[in-house]
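Peer 1: Just a sequence and a predicted model for now, questions to come.
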Amino acid sequence: MSRTAKRFLLGLLTPAAAIANRLNSWHRLWAHARLKAALGSALDPSVVVLGTPELHGSRNIRLGRDLYLYPGLYLETQERGRIGIGDGVVLSRGVHIVSYASVVLEDGVMVGEYTSIRDANHRVAQGRSVRDTGHDAKAIRIGRNAWIGRGSVILRGVTVGEAAVIGANAVVTHDVPAGAVVAGVPARPIERARGG
């Protein structure tokens, strides 16, 4: 494409792009309204919804204030499961949270893209399909201001302490103390950098 043609097309498209950018706030309002309707409960106006989350199961979900919810969020509650999200939480693109017991994210938690938080494992029984064996569930709690790195997996029964850091792509199978930094598969403590 010649520079002249490109300049001409950009001249035509730029005003349309400006209008589309202004309409983006309407898209957020629509996503907020859809989430509120799907939950059938109060959703604080301070919650920023960049794309309507995908909800499944009983929808036993409580959302706090000042949340930032990126597109591609998946929330599922089954059986007696519940999801509780505190104030000021950030759930990045593609986060999956599934609960058969309880998953609680306290105030200020930041969850990186494509993280999976699941409080139940499938049972395994000889001669039976895993799909038909049910689940063993145990509550997950993530403490205030914890930071969960991109692509992490947090499994049943785990408590992540306040201000703990989970490294990207970690698989967390045991409790993480407050202020600890863990990484790896399975996640293990690592030292913080000194002096920085």
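Peer 2: Right, received. Where do you want to start?
Peer 1: can we go C-alpha only for contacts and neighbour counts from here?
Peer 2: Fine.
Peer 1: Tally up the residues packed near Ala168, please.
Peer 2: When counting by other CA atoms under 10 Å, one arrives at 18 neighbours for Ala168.
Peer 1: Give me the nearest residue to it, chain neighbours excluded.
Peer 2: Spatially, and ignoring its direct neighbours in sequence, Ala168 is nearest to Gly149 (4.1 Å; CA to CA, 6 or more residues apart in numbering).
Peer 1: Which residues are in contact with the one you found?
Peer 2: If you count contacts by CA atoms under 8 Å, 6 or more residues apart in numbering, Gly149 has them with Val111, Gly112, Glu113, Thr115, Val165, Ile166, Gly167, Ala168, Asn169, Ala170.
Peer 1: put this beside the first:
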Amino acid sequence: MGNQQLRKNLKWTLGTHLRYWRNKQKLGSCGKGIFFEPGVALMRFPENIFLGSNMVLKTGARLCACNEQATIRIGENTTVGYHTYLFASAGISIGDNCLIAPFVYLVDSDHSIDRNELINRQPNQTAPISIGNDVWIGTGAKILKGVTIGEGAVIAAGALVKDDVAPYTIVGGIPAKKISERK
């Protein structure tokens, strides 16, 4: 299990069970054994959020399906770190057994920047984000629209990922570049 070490230290209380039950009512699907810490927000269209079993969502995590068509799908045994934000205007898909550290930001849209129009009147440009199984995303990393991260990849802390990442590749920097490969 990808988050086995973390899960053995979780304290299941009445509050934990109540948060699970309350959130399960809102979501499109909610697997078994999901640990919702206090202060997790399921925003705008929570019925478009689909969570696999045995996940951990840490305090301050924000999952936002921003419109009626947007979806967020997260696989089994994945941990979403403290104050991590997932904002989907098209779709964000995260595989099984992933570790997402604190303060990570995934957003699948940005604004057009035509100089002949006010910024706040310009349309969003969207493209889904896809993250494979067994991926580790380090603290403070940012994943931008249209990015696919392959199975087993590692994203270094603070990286800005604007291009696809091949399976089992380690990337870091601004913008993120290949550092190495998992052995």
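Peer 2: That came in fine, so what should we check first? Computed from a prediction, not measured in an experiment: that's the story for all the values here.
Peer 1: TM-score them against each other, please.
Peer 2: TM-score for the superposed pair, counting by TM-score structural alignment, normalised by the length of the second structure: 0.86. Supporting figures: 171 aligned residues with a CA RMSD of 1.9 Å.
Peer 1: before we move on, back to that, how about the residue nearest to Ala168 of the first structure, what's its match in the second structure?
Peer 2: Structural alignment (TM-score structural alignment) places Gly149 of the first structure against Gly138 in the second structure.
Peer 1: Next: Thr159 of the first structure.
Peer 2: Using TM-score structural alignment, the partner of Thr159 of the first structure in the second structure is Thr148.
Peer 1: how far away is its match from Ile131 of the second structure?
Peer 2: Using CA to CA, to the nearest Å, Thr148 of the second structure is found at 6 Å from Ile131 of the second structure.
Peer 1: Would you mind finding the match for Glu76 of the second structure in the first structure?
Peer 2: With TM-score structural alignment as the criterion, Glu76 of the second structure matches Asp87.
Peer 1: typo on my end, Gly60 of the second structure
Peer 2: In the first structure, Gly60 of the second structure lines up with Gly72, judged by TM-score structural alignment.
Peer 1: does its match sit in a helix, a strand or a coil?
Peer 2: What DSSP: H, G, I helix; E, B strand; the rest coil gives for Gly72 of the first structure is coil.
Peer 1: So it versus Ser92 of the first structure, what's the distance?
Peer 2: For Gly72 of the first structure relative to Ser92 of the first structure (CA to CA), the value is 8 Å.
Peer 1: Tell me the buried residues in the longest helix anywhere in the second structure?
Peer 2: Counting residues, the longest helix found in the second structure (DSSP state H) is helix 14-26. Neighbour counts over helix 14-26 of the second structure (16 or more other CA atoms under 10 Å) mark Thr16, Arg19, Tyr20, Asn23, Lys24 as buried.
Peer 1: quick one: which of those is nearest to Cys30 of the second structure?
Peer 2: Lowest distance from Cys30 of the second structure to the buried residues of helix 14-26 of the second structure (CA to CA) belongs to Lys24, with 5.5 Å.
Peer 1: quick one on the thing from earlier: which SSE is immediately downstream of the longest helix of the second structure?
Peer 2: Where DSSP states H and E defines the elements, the next helix or strand beyond helix 14-26 of the second structure is strand 29-30.
Peer 1: Now do that next one: which elements does it pack against?
Peer 2: Where contact means 3 or more CA pairs under 8 Å, 6 or more residues apart in numbering; DSSP states H and E, strand 29-30 of the second structure is packed against strand 49-51.
Peer 1: The next helix or strand after the strand it packs on - contacts with which helices or strands?
Peer 2: Later in the chain than strand 49-51 of the second structure, the nearest helix or strand by DSSP H and E is strand 56-57. Judged by 3+ CA pairs under 8 Å, 6+ apart, the packing partners of strand 56-57 of the second structure are strand 35-36, strand 79-80.
Peer 1: Many thanks, I have nothing further to ask.
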